[in-house]
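Enquirer: everything below, folded, please.
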Amino acid sequence: MTIQLTKGDITKIKVDAIVNAANSSLLGGGGVDGAIHRAGGPKILEECIQIRNRQGGCKTGEAVITTGGNLPAKYVIHTVGPVWHGGDKREEELLHNAYTNSLRLAEENNVTSIAFPNISTGIYGFPKQRAAEIAVKAVSDFKASTLKQVFFVCFDDENYNIYKLLGVEAV
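Expert: From the prediction side, this is the model:
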């Protein structure tokens, strides 16, 4: 499995699945969540509502999957990262779980390529350096069978440079 870094808009990446940094309601929001819902169209929201009706949303650290709608990706894996509260509320463990559970769900759906945004580092306030370290470790430690390519897609220079300094190969 290769792990690579790119800068840009995750809604335009051509992979089997993109990961959405969702909120627990699964109804869209700001940041990457809002961008994915806008670009993907109403089908994603319809499936998110069905999931909510079935299980009441998505808990922090968990993941669910929907169609990619109008996106180049076949699937969107919605995961809920933790809100940063200073680090004493299991935030690091929950962020690791968000990555691991997204990867597990990708494997269950025979996904060969996946793209992650910088989960929890926007409005949720997770320190970017530590979040990147957790993301890289979670992906590196994951034992993949179907997954061949993992991309970290950074929207801004700050996150991009952090991943680059961690040794993630840029493409």
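Enquirer: make it CA atoms for all contacts and neighbour counts henceforth
Expert: Will do.
Enquirer: the helices in the protein, which residues?
Expert: 31-40, 42-55, 91-108, 128-141, 157-165 (DSSP state H).
Enquirer: what's the shortest one packed up against?
Expert: When contacts are defined as 3 or more CA pairs under 8 Å, 6 or more residues apart in numbering; DSSP states H and E, helix 157-165 packs onto strand 2-7, helix 128-141.
Enquirer: next, the buried residues of that helix.
Expert: 159-163 (16 or more other CA atoms under 10 Å).
Enquirer: run through who's touching that helix.
Expert: 5-7, 118, 128-129, 132, 153-154, 170 (CA atoms under 8 Å, 6 or more residues apart in numbering).
Enquirer: give me that answer again for 6 Å
Expert: Contacting residues not belonging to helix 157-165 are listed as Cys154 [CA atoms under 6 Å, 6 or more residues apart in numbering].
Enquirer: how distant is it from the center of its chain?
Expert: On the basis of CA atoms, centre = their mean, to the nearest Å, the separation between the geometric centre of helix 157-165 and that of its chain is 17 Å.
Enquirer: got it, and the third one?
Expert: Average the C-alpha atoms of helix 91-108, do the same for its chain, and the two points are 9 Å apart (CA atoms, centre = their mean).
Enquirer: circling back to that earlier point, quick one: closest of the helices of the chain to Met1.
Expert: helix 128-141 (8.8 Å; CA to CA).
Enquirer: next, the contact list for Lys128, please.
Expert: For Lys128, the set of contacting residues under the criterion of CA under 6 Å, 6+ apart consists of Thr121.
Enquirer: to compare against the first, here's another:
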Amino acid sequence: MKIRCVQGDITKVTADIIVNAANTSLLGGGGVDGAIHKAGGKTILEECIKIRNKQGGCKTGEAVITTGGLLPAKYVIHTVGSVWNGGSNNEEELLKNCYSNSLKLAKEHNAKSIAFPNISTGIYKFPKEKAALIAVNTIKENPIIDEVIFVCYDDENYGVYKKLLYMFVMISVDGERDL
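Expert: Next comes the predicted model:
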């Protein structure tokens, strides 16, 4: 499995699947969610409405899938990250579920590549370093996709992921420690 990070706009990334840091309503919002809905066109929203009508939205830690609409990706996986409340409300496990459930859906749709944003680190206020470690460890524990791309919009997240992935490579080479 190849893991890499890039800085930029997830709506422009070429991958089989991109992941949307959605809200429970699946109706779009701000940040990554708003950008994906805007760039992907009305098809994504229409499919989200169908999912919402069928199951009532998407719970924190869960994931659902739609087509990619006008995006370069074939599909969009919508997952709802956890809001940080000091770490005492199962936030870490719920964030881990976002990544593992997204990977499972990607595998079910025969994806070879998946691009993740920095789930929960914006308005949901999850600590960036903690969120990155959860993301990388969960990906490492579930090596079921050929390529994983972490797409960082801001400089801070990009720096966190670059450092963490560099450490991951170094640790993997020496084999003495594990993330």
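Enquirer: ok so, going back, what's the farthest-apart pair in the buried residues of helix 157-165 of structure 1?
Expert: Taking CA to CA, the two most distant members of the buried residues of helix 157-165 of structure 1 are Asn159 and Tyr163; they sit 6.4 Å apart.
Enquirer: re the thing from before, next, format the helices and strands packed on helix 157-165 of structure 1 as a markdown table and append distance to Tyr99 of structure 1.
Expert: Below are these laid out as a markdown table (distance: least, CA to CA, whole Å):
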| stretch | distance to Tyr99 of structure 1 |
| --- | --- |
| strand 2-7 | 13 |
| helix 128-141 | 6 |
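Enquirer: Asn101 of structure 1 is nearest to which of those?
Expert: Smallest distance to Asn101 of structure 1 across those (CA to CA): 9.9 Å, for helix 128-141.
Enquirer: give me the buried positions along that closest one.
Expert: 128-129, 131-132, 134-136, 138-139.
Enquirer: next: stretch 122-129 of structure 2.
Expert: Neighbour counts over stretch 122-129 of structure 2 (16+ other CA under 10 Å) mark 126, 128-129 as buried.
Enquirer: and stretch 69-89 of structure 2, by the same measure?
Expert: For stretch 69-89 of structure 2, a neighbour-count test (16+ other CA under 10 Å) marks 69-84 as buried.
Enquirer: now swap in stretch 28-36 of structure 1 and tell me
Expert: Along stretch 28-36 of structure 1, the positions that meet the burial threshold by neighbour count (16+ other CA under 10 Å) are 28-29, 32-36.
Enquirer: what about the closest residue to Ile134 of structure 1 other than its chain neighbours, how many residues close to it?
Expert: In space, Ile134 of structure 1 comes closest to His96 once its chain neighbours are excluded; the distance is 6.0 Å by CA to CA, 6 or more residues apart in numbering. Look at His96 of structure 1: counted by other CA atoms under 10 Å, it has 22 neighbours.
Enquirer: how much space separates His96 of structure 1 from Asp157 of structure 1?
Expert: Counting by CA to CA, to the nearest Å, the gap from His96 of structure 1 to Asp157 of structure 1 is 23 Å.
Enquirer: what does Glu169 of structure 1 give?
Expert: Computed with CA to CA, the distance linking Glu169 of structure 1 and Asp157 of structure 1 is 15 Å.
Enquirer: rewinding a little: need the buried residues of helix 128-141 of structure 1 in JSON lines (columns: distance to Ala17 of structure 1).
Expert: Formatted as JSON lines, those follow (distance: CA to CA, whole Å):
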{"residue": "Lys128", "distance to Ala17 of structure 1": "23"}
{"residue": "Gln129", "distance to Ala17 of structure 1": "25"}
{"residue": "Ala131", "distance to Ala17 of structure 1": "21"}
{"residue": "Ala132", "distance to Ala17 of structure 1": "20"}
{"residue": "Ile134", "distance to Ala17 of structure 1": "20"}
{"residue": "Ala135", "distance to Ala17 of structure 1": "17"}
{"residue": "Val136", "distance to Ala17 of structure 1": "18"}
{"residue": "Ala138", "distance to Ala17 of structure 1": "17"}
{"residue": "Val139", "distance to Ala17 of structure 1": "15"}
